[in-house]
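K.L.:
Pasting a predicted model and its sequence here:
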Amino acid sequence: MATCVDNSRTSQPTPSHHLSVSDQPRFNNPIFKLLKFHRPCLTDLVSQTATNPNPEQLPQPRRTFIEDAEGEEAKKDYIWMKMREESCMDVEREAYLEILEAIKEDLKGVKERDPACTSFVHCFLNYKGFLACEAHRVAHNLWLRGREALALLIQNRVSEVFAVDIHPGAKIGHGILLDHGTGVVIGETVVIGNNVSILHNVTLGGTGKECGDRHPKIGDGVLIGAGTNVLGNVRIGEGAKIGAGAVVLKDVLPRTTAVGNPARLVERNGLLRLDTVQV
């Protein structure tokens, strides 16, 4: 029995260390070489991954880094855009606040200097001089912003409805009283100070002989009577009074009264200024 087992063990073929031609690796096989040529190797895959711009094909850590960087850039652009929008809104809001403040001061001026004004509501609803002045403030804001066509449209409509013709380029202060308002004409380069009272049929215009800055400059607290014509680039000083029907062609000193055609000085109430006081 042992002899049979031993014979069976010895009868098994011993493994040969020399492979046959058919069992050797087919490295030199033409088909194998063709497959190897078309299949990328590991180094090729690494190089493609390093230069591939598509984030979907990148490893997860690098893809997250790129997405975070793109998100930061988008956030910066969004914040910068919002800051610019806010700055533009602040500029526009500031202009609107100035108009509202001027309207409030105009209401106070009309209520204080016009005995016929019984209430702020009455002035706000029924005083065409006040309404024309506030419409001009809106038109002037549009004029400064370059929207000249719309500003001139407002001027034309106001002149038709209220018989008050104020060029959108004119600069008007606050606390203005346009009493009655009918027949008031104010030119393009006119500058009017604060707390000025202007009655009806007043013209602040040019002489027709000049160009550019050709209209009057009115100081603070000036009273211009009915039917007055102030022509040319003349200055009316602070606190001056122009009598009804006067034609002003020259400068009027502060705190003076001028009447007539041409206007002449009839009264001067100068204020004494003490630079030093001796005790």
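P.N.:
Nice, thanks for sending it over. Residues are numbered from 1 along each chain as shown.

K.L.:
rest of the way, CA atoms for contacts and neighbours
P.N.:
Fine.

K.L.:
which helices and strands does the helix or strand encompassing Val158 pack with?
P.N.:
In this assignment (DSSP states H and E), Val158 forms part of helix 148-162. Taking 3 or more Cα pairs under 8 Å, 6 or more residues apart in numbering; DSSP states H and E as the contact definition, the neighbouring helices and strands of helix 148-162 are helix 128-144, strand 164-166.

K.L.:
Take this one as well and set it beside the first:
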Amino acid sequence: MRADDELRVMTWNVWWRFGGNWREREPGILSVLRDEAPDIVGLQEAWATDETSQPDEFGRALGMHAAFAPMSLPPEPDPVETEDQRGVRMGIGLLSRWPVLHVDAVPMPSPDTTVVALSVTVAHPLGPLHVIVAGTDWEPERLPIRAAQLAELGELALMPALDGPLPVLVVGDLNAGPEADDFRKLTEILTDCWAVAADRDDDERTLSDENRFAPAEATLQYNRRIDHVLARPGHPGARIEVRQARILRDEFDGMPPSDHYPVVVDLALTVAAGAQDPDVASA
């Protein structure tokens, strides 16, 4: 188990129940999560039924705490492609090594769909850790909507209420590569952890032609790093130290677990004297 001043963060679009093979893919997702043992995981395109959700199922299997919020991005197929999609909701989720203290589904700009950011506070031993999980629009004709969503994410991450001893994290499938203007504007206020990592992969593509499930028709995202871990210091004098950033390309029984590859980032945490929240630290 990692020390309290080390944090492993993962983000992964797990492709809902698309592809007609989600039951075969799901053990591969669990295997990656078990092997990597992340402390925080942001999940996009997660599924939920009236009885349970994918984050809850993963949490039970891994001994982690879970949160979920429904959103219609992308929309569930209508009509359904397979019977096991019927009545199943789309959403975003979070897995945490530590208990979840607060969950809020924050509406994001969208004129005709329900898009939210999942804002979660977890009880890290060094103080409250704030994590925002997000997904954005991707179609070329909806680029202004994506830009508004990314701008709103930046404002949400900068809220003074999230100040504290630990970094504020924004993780998700943002459907924007590092070269996109709206993503570059976001990184003017948040640190792109991949870009500052002391050690990182040469191949940074998370939607890659090496993955046979990746949709080549998503021309603005294909063969780009569109899944991101971003952060900002929680208090003056703190800094973001990223030791390593990796893309995981594991296949199981010859099958990628999703159409996206997950991103894993290892951070070193620094807490200024007096910044620790004793109530949360003792939770």
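P.N.:
That came through fine. Predicted model only: the values in this text are computed from it and were never measured.

K.L.:
Would you pull the TM-score for this pair?
P.N.:
Their TM-score after superposition, calculated using TM-score structural alignment, normalised by the length of structure 1, is reported as 0.25; 115 aligned residues with a Cα RMSD of 6.2 Å.

K.L.:
tell me the SS of Arg25 of structure 2?
P.N.:
Following DSSP: H, G, I helix; E, B strand; the rest coil, the label given to Arg25 of structure 2 is helix.

K.L.:
so how far is Met10 of structure 2 from it?
P.N.:
Applying Cα to Cα, to the nearest Å, the value for Arg25 of structure 2 to Met10 of structure 2 is 18 Å.

K.L.:
Gly59 of structure 2 now?
P.N.:
Applying Cα to Cα to Gly59 of structure 2 and Met10 of structure 2 gives a distance of 14 Å.

K.L.:
more neighbours, these two?
P.N.:
Here Gly59 of structure 2 and Met10 are compared on neighbour count by other Cα atoms under 10 Å; more neighbours surround Met10, at 28 against 19.

K.L.:
surely that one meets Ile247?
P.N.:
No - because the distance of 9.7 Å does not satisfy Cα atoms under 8 Å, Met10 of structure 2 is recorded as not touching Ile247.

K.L.:
which residues in the stretch 51-200 of structure 2 form strands?
P.N.:
Using DSSP state E, counting those that start in this stretch, the strands found in the stretch 51-200 of structure 2 span residues 65-70, 89-96, 100-107, 116-124, 127-135, 168-173, 191-192.

K.L.:
Just send those strands back as CSV, with mean neighbour count and distance to Arg232 of structure 2 too.
P.N.:
CSV is the format used below for those (neighbours: other Cα atoms under 10 Å; distance: least, Cα to Cα, whole Å):
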stretch, mean neighbour count, distance to Arg232 of structure 2
strand 65-70, 23, 22
strand 89-96, 27, 19
strand 100-107, 16, 19
strand 116-124, 24, 15
strand 127-135, 26, 11
strand 168-173, 26, 5
strand 191-192, 20, 6
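
K.L.:
want to try TSV for these, with distance to Ala151 of structure 2 as columns?
P.N.:
Putting the strands of the stretch 51-200 of structure 2 into TSV (distance: least, Cα to Cα, whole Å) gives the following:
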stretch	distance to Ala151 of structure 2
strand 65-70	21
strand 89-96	19
strand 100-107	13
strand 116-124	12
strand 127-135	12
strand 168-173	12
strand 191-192	14
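
K.L.:
of all those strands, which lies closest to Gln44 of structure 2?
P.N.:
Within these, the stretch nearest Gln44 of structure 2 is strand 89-96; the backing value is 4.6 Å (Cα to Cα).

K.L.:
packing partners for the closest one?
P.N.:
Under the contact rule (3+ Cα pairs under 8 Å, 6+ apart), strand 89-96 of structure 2 is packed against strand 40-48, helix 54-62, strand 65-70, strand 116-124, strand 127-135.

K.L.:
Next one: Gly59 of structure 2 from Lys185 of structure 2, what distance?
P.N.:
34 Å.

K.L.:
quick one: buried residues of the helix holding Val158 of structure 1?
P.N.:
Along helix 148-162 of structure 1, these residues count as buried under the neighbour rule (16 or more other Cα atoms under 10 Å): Glu148, Ala151, Leu152, Ile154, Gln155, Asn156, Val158, Ser159, Phe162.

K.L.:
tell me the angle the lengthiest helix in structure 1 makes with helix 128-144.
P.N.:
Ranked by number of residues, the top helix in structure 1 under DSSP state H is helix 60-113. With axes from the mean of the first three to the mean of the last three Cα atoms, to 10 degrees defining the directions, helix 60-113 of structure 1 sits at 150 degrees from helix 128-144.

K.L.:
need the next SSE after helix 60-113 of structure 1, C-terminal direction.
P.N.:
From helix 60-113 of structure 1, the next helix or strand downstream (DSSP H and E) is helix 120-126.

K.L.:
Let me see the residues that make contact with that following helix.
P.N.:
Residues outside helix 120-126 of structure 1 that contact it (Cα atoms under 8 Å, 6 or more residues apart in numbering): Leu107, Lys108, Val110, Lys111, Cys117, Phe130, Leu131.

K.L.:
Out of these, who's the most crowded?
P.N.:
Val110 (27 neighbours).

K.L.:
neighbours around Val247 of structure 1, how many?
P.N.:
21.

K.L.:
is it true that Leu169 of structure 2 touches Cys193?
P.N.:
No - counting by Cα under 8 Å, Leu169 of structure 2 stays clear of Cys193, with 9.9 Å between them.

K.L.:
who touches both of the two?
P.N.:
Val229, Leu230, Ala231.

K.L.:
Doesn't the second one belong to a strand?
P.N.:
What that stands for is Leu230 of structure 2. Yes - looking at Leu230 of structure 2 with three-state DSSP, it is inside a strand.

K.L.:
Could you check how far it is from Met90 of structure 2?
P.N.:
Counting by Cα to Cα, the separation of Leu230 of structure 2 from Met90 of structure 2 is 23 Å.

K.L.:
what's the closest non-adjacent residue to Ala95 of structure 1?
P.N.:
Asn141 (7.4 Å; Cα to Cα, 6 or more residues apart in numbering).

K.L.:
do the same with Glu6 of structure 2
P.N.:
Ala268 (4.9 Å).

K.L.:
Can you get me a residue count around the one you found?
P.N.:
Taking other Cα under 10 Å as the criterion, the count of residues near Ala268 of structure 2 is 16.

K.L.:
what's the helix or strand for Val5 of structure 1?
P.N.:
With DSSP H and E as the test, Val5 of structure 1 turns up in helix 2-11.

K.L.:
ok, now which ones touch Pro278 of structure 2?
P.N.:
Contacts for Pro278 of structure 2 (Cα under 8 Å, 6+ apart) come out as Gly127.
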